[in-house]
Each structure stands twice: as structure tokens, then as C-alpha cells.
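1. Below: sequence and its predicted model.
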Amino acid sequence: MPRFSVFDRPVIQEKLQSEQYDLLVIGGGITGAGIALDAASRGLKTALVEKKDFAFGTSSRSTKLIHGGLRYLKQLEFGLVKEVGSERAIVHKLAPHLVIPEKMLLPLSEKRGLGYWLTSIGLKIYDYLAGVKPEDQRVMLTKKETLRYEPLLRSDDIKGGAIYAEYRTDDARLTIEIIKSAHQHGAHILNYTKVTDFIYNTEMIEGVVVKDEITNQSFEIKSKAVVNAAGPWVDLIREVNASKTGKRLHHTKGVHIVVPHTRFPIRQAIYFDVDDGRMIFAIPRGEITYIGTTDTDYYGDLDNVYTSREDAKYLIAGVNANFPKVQLQLSDIISSWAGLRPLIHEEGKSASQLSRKDEIFESHTGLISIAGGKLTGYRKMAERVVSLVIKKYFAEMHLKKSYTEKIKLPGAAFSNYKDVSSYLLKLKETLAPYNLPSLAAQTLVERYGTQTESIIARFVQNNTDNDSLLALIKSEVDFCIENEMVVNLTDFFVRRTGMLYFDINMLMKYKDAIANYMKEKLSWSDAFYEEQNQSLSYLVAQIKTW
């Protein structure tokens, strides 16, 4: 795998300044990453810049499911259900270690949601539209069977249930692997590079002015086509281009809270109704259970989205109403995250009524913007955008059709999920002599797939610490610095490992040691080192702002 390292930033910057690109993508979330991979793999000379870290916004703050959008059946968005449903199986094949089958329990209550038979019909339609394999198609349950699956459910309100198929993922890791794949296909990509202006030739865009957020250096990037895939910041880029007319974004906030699994020990993932007509996920993951999501209008700072006390109380109330034996409290929350959905505004519709369909806007200066859409549908969104770019600018080049459904992501050298399980068993044997947590091997495989071998080789060679877990984390840091453009402390703890969300205790135990290690590896100044510690401390405080 070609190196994609912070140490290569000067070389990449030089290329961005000196070369002429066919396509420049603004935004390093899942949508921008998918566009860069689709374009580069078809043969377009492609660049991508991101003002923060990759997956900084929505793409690290979702429910972390590659799902078929069951709730969109209620909105009669059959086309959206069909597209994202069929895409689930494709993304699973592209990264079976990262997109993991997850059976979801859907309890049916006496007083909320659809009736038993309407749900059965709806799930059958869902299976058909999503192309679910026969062995994974919905199974309807009696009340007794539902309570056997999950004894914590409120028994006096249950009339039955269903089991249906979903896929669990790590959204930020999926994004970074797509970024790395685009890099392997020749795209020039840089994080912490903010677009500040556009370059025009007779009113048409021919490039952008960017600012390196680390060095404060500004420079120009020339490109024949520019795509704005900045997620929640799409309209801000349109304002820079003076083209924010017609349709606009409507931001809605989605919040997730994290509690110890011992406080909410559900046996499997559950999707349940709450009193206001919405539905909430509760998903066990290792030693924690996370719960979400909310859906409220948002008008605040796009760079600083956090969980409020009201958000947390709403989710806790939903859990306690459906699982009365649990009785969660605000004090049980150990972490949280809040993200924005960049939806298309529709007059008269509430946050939860807005469509999740993506839309493309074209400005009079040639800027192509895309907003809306779902994590699951990133690949088809990218295909549509790149096909439009080719039609407008490169029709004479006779480029390849999109084939990203065949491009395995880094670390995905598996035929299927059974191969992942076999690989995991061998890794557990390798790590058995070391005093490591029981979930260490599984965590590594679900993050890195077969790339884990590189991390383990370094760990075995350099394990001179009295603390083997610290040595293993340092080996992860080395891998992420050399192969995943990690620039700072929060890149590693938030978006490469998800430790801030899923293992806050481990983060707190090792953050100082890792900060010192990264300072030495990356030759940080004392001032930058202090800034990094303060940034991480701020995020740790922010996850429990109440």
C-alpha cells in the first residue's frame, strides 16, 4: 500500500500547487471520499481537500449502521429504500471486516407504531426492495419469543416482534479506508486544508485558493471541475461562490449517548418506538451500549455540535419507557456524540419529515454541489456526481464506467465474513501470550482488517513496555501516522480508533502517554503539544456538557 502519511504533506502540497487537475473535491467526509475514489478509478486526475480531519463532521457521528432505511417506508420513499438496501450488500463485500452483519430486533407494542400485520407486510416489502438473501429475511415473533430475545423489554406492552437484517460499521473508519483507496488510485488528498476562495476565468471556476490550517500557508489549486461535497458546510461553500440561491440546506441534529453495557445489558441490537412516533436504536458494542438518535432542527455553530441535557434526557426517557427494569440516569452516560444531517429544506416539514434523498446543485460558475443522502448510499451518490462531471467536461475522453462495486477497500482481503472470523481466531492465538484485554483482537480486526498484521508485527518487535496494551496502542499510532494521515491527537483518539466514544476509560488512562509519544514521533513544539492536550481535554468535557 503506498504510504499516506503526515510526513508526506509537503510533497502532496507541492503537487497540489504545481499540477492541473480534472476534478477537485471539497470535503473529506464519506460523500467526498466516495467521489474521489470513483473519479480517480475512472481515470480522472483527482484532488481532494478537507478543512478539518477526514470524517470530521457527519461521517463520524452517525448511528454507525449501513442500513436499508426501514423507517423510510413510512415516508413511502421506496426508491431510497431500494437503493440503500441493495447498496448494503455491496459495501459489506467491499469491507466485510468493517461492515458487519447485525440482526436487529423490532419489538411491536400494543399502543405505538404499526400493527403486527402491517409491520410484517412492511418488512416483507423491505426485504424485497433491499434484495435481502432468503436466510436473512425477516422472521416474525410471538410475544413470548420477543421477550425471550430480550427479557428487559416492557412485557405488558409487547404484542410481538420481528428480527430483520442490518449491518454495523464504524463510519469514520469506512471513510478513511475509502480515502486511502482513492489515494491508491492516484488521487492527491490532504486534510486540514481549507478552501477560502475560488479562482475564475471569465466567470467560470478554474480552481480554488486554500489555506493550510497547520502552517497558515495559502496556495492555489487549478482544476477543470470543482465539486462541493462539504456536508453541513455545503451552503457556506456556495456562499463563497456567491451561488447560494434556490434550494438550501436544513440542518437537523442527531445525538447518541453511550452507557456501560452492564447498565443496559441488551442481548442484541434493538430498534424501538418512542412516544413521539419516532424510533430509536440501542446497539451493544463490546463493553458499551449506545443509544440514538434524536432529530431536531439545528441553527448553531456547525463546527461545534454537542449533546445537550435535553437530548440526553429524551434518549434516556425512551429507554426507560421501553425497558423499565433498566432505569438509566444521566449519570450513567459515559460518552456521547452529536452530528448534523445536511438535508434539503422543504417548507412546512419538520426535521423528521425531511427527505434523506441527495440532490445536486449546479451554479452559473460551474460549481457542482451535492447534499443530503445517507451513509449507506455514498457509492451511488459518487457515481452520479462523477458521471455528471464527465458528461459536462470530459465526454470526449471515453473514460471507464464506474466500477467501485468491485474495488475492495484496504484491509479487506477476505472472501466473506466467515473469512473474517477465521482471521480473528488466528489473531487471538497470536496475542494470547500477552496480557491484553479480551476484545483487543476483535477491535483491531474491525478497525483495520488484514492491515492488523502490520500493527501486530510492530507490536511484537517493539513490546518493551511493562504495559503491553500501551505498546499495542503505540503500534496503532505508528500505523495511523504512516498510513492514515494522522496529524494530531484527536485524529487518532476520535476518528481512527473511536476511543473517545467507545472506550473513554482507556483514553483517559493512556492519553498522556500517547500525547508524549506523538510529540516525539512528530517533533511537536511545546506550544503545539499543549494545544493538542487542550483540544482533547475540551472534547472529553464536551461529551458530557450537562
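-> That came through fine.
2. Only C-alpha atoms from now on, for both contacts and neighbour counts.
-> Noted.
3. Let me see the contact set for the residue most central in space within the chain.
-> Most central in the chain under Cα atoms, centre = their mean is residue 171, positioned 2.2 Å from the mean C-alpha point. Shown in contact with residue 171 (Cα atoms under 8 Å, 6 or more residues apart in numbering): 55, 59-62, 64-65, 375.
4. cool, and residue 406?
-> Residue 406 sits next to residue 94 when contact means Cα under 8 Å, 6+ apart.
5. I'd like to know how far it sits from residue 94.
-> To residue 94, residue 406 is 7 Å away according to Cα to Cα, to the nearest Å.
6. isn't residue 143 right up against residue 156?
-> No: assessed by Cα atoms under 8 Å, residue 143 is found out of contact with residue 156, at 9.9 Å.
7. who are the neighbours in contact with the residue nearest to residue 30 when sequence neighbours are not counted?
-> Using Cα to Cα, 6 or more residues apart in numbering and skipping the chain neighbours, the partner closest in space to residue 30 is residue 175 (5.1 Å). For residue 175, the contact set (Cα under 8 Å, 6+ apart) comprises 29-30, 33, 54-55, 59.
8. and the gap between residue 243 and residue 232?
-> 16 Å.
9. no wait, residue 269
-> Look at residue 269 and residue 232: by Cα to Cα, they are 29 Å apart.
10. swap in residue 217?
-> Counting by Cα to Cα - residue 217 and residue 232 are separated by 25 Å.
11. One more: residue 101?
-> Using Cα to Cα, one gets 29 Å for the distance from residue 101 to residue 232.
12. So for those two, which residue has more residues nearby?
-> residue 232 (23 against 20; other Cα atoms under 10 Å).
13. want to compare, so here's the second one:
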Amino acid sequence: MSINITAKRQATFRRFAEKPLDLLVIGGGIVGSGVARDAAMRGLRTGLVDRYDFAYGTSSRSSRLLHGGLRYLEQGRVGLVHESSVEKKIVHAIAPHLGQPLGFIFPVYKINGRPLWQMRIGVKMYDLLCNGRNFKPSRGYTKNETLGKLPQINTAGLRGSVRYYDALTSDARLTLDTLRSAVRSGALISNYTRFTDAKRENGAWSCEIEDTLTGEKLALRARAILNAAGPWSEKIPHSAVKLRLTKGIHIVVDRKRVSVAEGEAVTMVEGKRILFLIPWGERLIIGTTDTDYDAKPENVRVDLEDIDYVLHTVNTTFPSVNLGRDDIISSWSGLRPLIANRDGTPSDTSRAHQIKNPVEGWWDIAGGKLTTYRLMAEQAVSQIVRHLKFAAKPCRTAKEPLLPADEAAPYSGIIPPAYGEAAVRHYVENEWAVSLADVMMRRTSWHYYLPDMPARAAEVAGWMAAAAGWPPARLAAELADYAKEAAKTYPASLTPV
């Protein structure tokens, strides 16, 4: 890194020890970021660390949806659907650049699922659970109207369809912009910083953190600690979290391969699973799977079995498309850190969140959904404020915009920013990008969106080297590390287009 950027990072790291923190957050995914923003806005001296990059785990590998969860309504989880439906509208209001309303067309068939009249009632209930103010009203379509919307749809047994509304986001950008908002309110944040341990003494925690890039260690004091490490939560010292990790993969193909109306996505059913076909600029995101996962979270990868399952579902729903492995531009695999419950299939496991205070001054937060991150943060910070007897300001995260509009554009949005050196320099100088993968996968999503990635990666690495002051050896190492990360997103027999 350049001298200025290195010095800036080191200065931030050392500020953690200048005076005691009111709250130390472990984990820079969407939930930890939401907690840091809420706590800082209420006046707590707040610090956040993540041993990897921000949004490295689940928070850059989801379906990228803000949704109430129509499937959860069928499962009778009305409270969860209401919570999520209200929150999706709040996130859209505070971050309009990261909330694009989408109509989801759900085909209804004679041979499986519920009858069309029940589905029409169901989507009207879905609207009501959004306090009666969804993005647009739901409606039903006849068979002929459905064919007009989806001309390639499988017609065997087709009765019609329903349309309901949710929204598309960028999970990683939502995380990063939440962190930018937290920093504006005074939070200290540091990626590639590992929480090593803590000891409770004299009414506070004595903690040690380590900068994994330099090896520098630092002792600090914190009145409270919140563990929001997602799939890694169980492994954090003092954690009482018990998780059931489930894996979901997505593939990305050219939008022209499946004919979908502008501004509309498709909900597909395969057994107990619901999969989505989501327009994303010039691309389509298709997923997701839901299978148990027991290995290290950082090793999760896309397998050919996952790929073939998704392709089978698409080709069953759209037989004439005949989508194949060669059509895949990119793919990703992520983990859901669900509250442990080995009963039933992964799809049956609740997406509800849990906030626990197992020992004095320590909180674990786990489960939940991308959509409800703000509410989870509000509830957790409220508990911590009461425990600390802190004269906090009221929670304002549901009303105050995430960022001023001029700070969001042009480098934060649902569609990747324009490819170029100016964007790379922005992320290095203003958004804590340290590695090539930080820029390619999380700051921009270029890795998932653009063709010719090997050539582009070398060019982006050159731009980063200029912005961060990398020597030639560092540039070569970054390209090698990026190739290892990329290998997890492409099965061995698949290569980028």
C-alpha cells in the first residue's frame, strides 16, 4: 500500500486503544455493520473488526433480495413475513440506490402446489403484511396472460400465475454503505483485523486484536462486545452460538438466454425449494440451493452437483431454453448461519434471528435475513444500551438515509459501476479495499458480471498497484490469491467466459 494509505490504516487501528470503547462489534457483515451504525448514531463509542474483508462471507453471496418471504407465509411464519415485509420498505426508503422494486411472477401448475385461487389470496395477504403498502399491488394472471409475460414457460398443466413485489439489492454494497454511514457517525472500523480473545475484569472486557496484514497486536478495553461473525460465530472465544450452516449457490447467465419482461423476475418451484430467476442489468441471477454444510466457512465453493440442480430447475420451467454449463458467466456460493435445529430439511429451518446475552457484557446475534438486518441491529443495540445504562439518543436508523445521494453515486449501486481506473482508486482510497478480490468481488461485483475476467483482473491489479503503491512482488501475489478465490466460484470444469 502507498505510504499515505498504510499510515491511514495503521492510525485507525491504533485509535481502538486510545480510550475504552462502549461497544466492540466482531464481524463486518451486514448485521455487524448495522449494529455499528445504530450504536454510533446513538452516541456509543463503537469499534468493529473483521478478520477478513467486510462482507467477505454471507453478506456478499446471497440472492441479493429484500423480501418478506412468500414461502414463509405458507409455512405459517406470519410474524417473520410481516417483520421482513416492513423492513424491505424501510431499506428501500433509506437506501433507494440499493432497493429496486421487482415484480415476481409465480407460475401455478395443476400437478403440484396450491390452486390458483389460493395463490391469489396468498399474495394479497402478502401485501397486507407489508402494512398494506407493498411497492405495487399483487395480482393474478390467466394462462394466456402468463404466456404473454413468459413466452418460453412450460405450458404442461399451467393454470396461470400470480405476481407479487419484492426488491433487488446489492448485499455487499449495502454492507459497505452501512459501514460508511457508521464511520460518518464516529465508528472505528478495521478489516483484516482478528479478535483473538477477551477477559472480563473490573466491569469491562480487556481485549486483544491483531492486524493480520502486519501482525501488529493491540490491547483495548470495551464495556460490551457483540459477536456478529455470521458463519464463524461459533468459533469466536466466549460465543454461546449454535448454528446450522446451509449452503446456497447462484449462477449468472446472459439476460438474453431467458425471455423475461422488463422489471420482473420469476419464482420457480423445485420440490420444497423456491428458486428465483432475477434480472440484473445485462445478466440473470439464478438460484438458490439449500443444503447442509459442515466444513470451514472460508472453504465453501460451487460444485457441479449444485450447478446441475439449478440448470435442471430452469430447464424444467423453461424447456426450450436448454440452458447448459457453457452458458454460465459466473457463480457464487454462500452460507446461511441459521439457528441450530437438525429437525427437518434445511429449507424447513427457521430464518428467525436470535439475540442472546450469555455472560455479562457479551451478546451473540445470529440467524435472521439480509432484509431484517436493520431491525436486528436496533433490537441488539437497545439491549446493550439498557445494560450499560447509557444515556443514548433514540434509534434513527429507520428514518435517516444511509448516505447522501452524492456520496452514493457513482460507485455504489445494484448494477456494477463503470469499469475503469477511477473506480478502483475510489475503493482503495475511500472504502478500505486492500486486496484485488476486495475490489473485484465485493466493491464492484465485476468478477460476477463482466466477461474476460482473467485479462481484466490483471488490468485491475495494475490499477490497484498504482493506487496502493504495490511493489511487483505484491502484484503477482495478489493475482495468485485472486485466482484461488475465483476457483471457489467456478467449478474445476468451468472457466470464465
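-> Sure, I can see it. Every value quoted in this text rests on a predicted model; they were computed, and no experiment measured them.
14. which parts of the helix or strand hosting residue 7 of structure 2 are buried?
-> When elements are assigned from DSSP states H and E, residue 7 of structure 2 belongs to helix 3-15. Along helix 3-15 of structure 2, these residues count as buried under the neighbour rule (16 or more other Cα atoms under 10 Å): 5, 9, 13.
15. Equivalent analysis for stretch 76-88 of structure 1, please.
-> So stretch 76-88 of structure 1, judged by 16+ other Cα under 10 Å, has buried residues 77-78, 80-88.
16. returning to what we had before: now the contacts of residue 171 of structure 1 as a markdown table including secondary structure, distance to residue 473 of structure 1 and neighbour count?
-> Converted to a markdown table, the contacts of residue 171 of structure 1 look like this (DSSP: H, G, I helix; E, B strand; the rest coil; distance: Cα to Cα, whole Å; neighbours: other Cα atoms under 10 Å):
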| residue | secondary structure | distance to residue 473 of structure 1 | neighbour count |
| --- | --- | --- | --- |
| 55 | coil | 21 | 29 |
| 59 | helix | 24 | 28 |
| 60 | helix | 21 | 25 |
| 61 | coil | 23 | 23 |
| 62 | coil | 25 | 23 |
| 64 | coil | 23 | 19 |
| 65 | strand | 26 | 21 |
| 375 | helix | 28 | 23 |
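17. mind putting the residues you listed in CSV, distance to residue 503 of structure 1 included?
-> Below are the contacts of residue 171 of structure 1 laid out as CSV (distance: Cα to Cα, whole Å):
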residue, distance to residue 503 of structure 1
55, 19
59, 19
60, 15
61, 16
62, 17
64, 16
65, 19
375, 23
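18. can you give me the helices for the stretch 301-450 of structure 2?
-> Along the stretch 301-450 of structure 2, counting by DSSP state H, counting those that start in this stretch, helices occupy 304-317, 373-388, 405-408, 421-430, 436-437, 446-449.
19. Structure 1: matching residues for the fifth one?
-> Translated: helix 436-437 of structure 2. Per TM-score structural alignment, the counterpart of helix 436-437 of structure 2 in structure 1 is residues 489-490.
20. ok now the matching stretch, how far from the chain's centre?
-> 17 Å (Cα atoms, centre = their mean, to the nearest Å).
21. Look up the average distance of that stretch to its aligned counterpart in structure 2.
-> When structure 2 is overlaid, stretch 489-490 of structure 1 sits 0.7 Å from its aligned residues on average, using mean Cα distance after the TM-score superposition for structure 1.
22. on that earlier part again, please produce CSV containing the helices of the stretch 301-450 of structure 2, extended by mean neighbour count and distance to residue 137 of structure 2.
-> Converted to CSV, the helices of the stretch 301-450 of structure 2 look like this (neighbours: other Cα atoms under 10 Å; distance: least, Cα to Cα, whole Å):
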stretch, mean neighbour count, distance to residue 137 of structure 2
helix 304-317, 18, 25
helix 373-388, 19, 25
helix 405-408, 12, 28
helix 421-430, 17, 38
helix 436-437, 26, 40
helix 446-449, 23, 31
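23. which one in structure 1 is furthest away from the centre?
-> What lies farthest from the middle of structure 1 is residue 202; by Cα atoms, centre = their mean that is 38.5 Å.
24. And that residue, how close does it get to residue 456 of structure 1?
-> In terms of Cα to Cα, residue 202 of structure 1 sits 55 Å off from residue 456 of structure 1.
25. before we move on, what about residue 221 of structure 1?
-> 39 Å.
26. Over to residue 85 of structure 1?
-> Shown here: residue 85 of structure 1 relative to residue 456 of structure 1, a distance of 35 Å by Cα to Cα.
27. and if you look at residue 469 of structure 1?
-> 12 Å.
28. same check, this time on residue 426 of structure 1
-> For residue 426 of structure 1 relative to residue 456 of structure 1 (Cα to Cα), the value is 12 Å.
29. Was I right to think residue 294 of structure 1 contacts residue 316?
-> No: using Cα under 8 Å, residue 294 of structure 1 is not in contact with residue 316, being 11.3 Å away.
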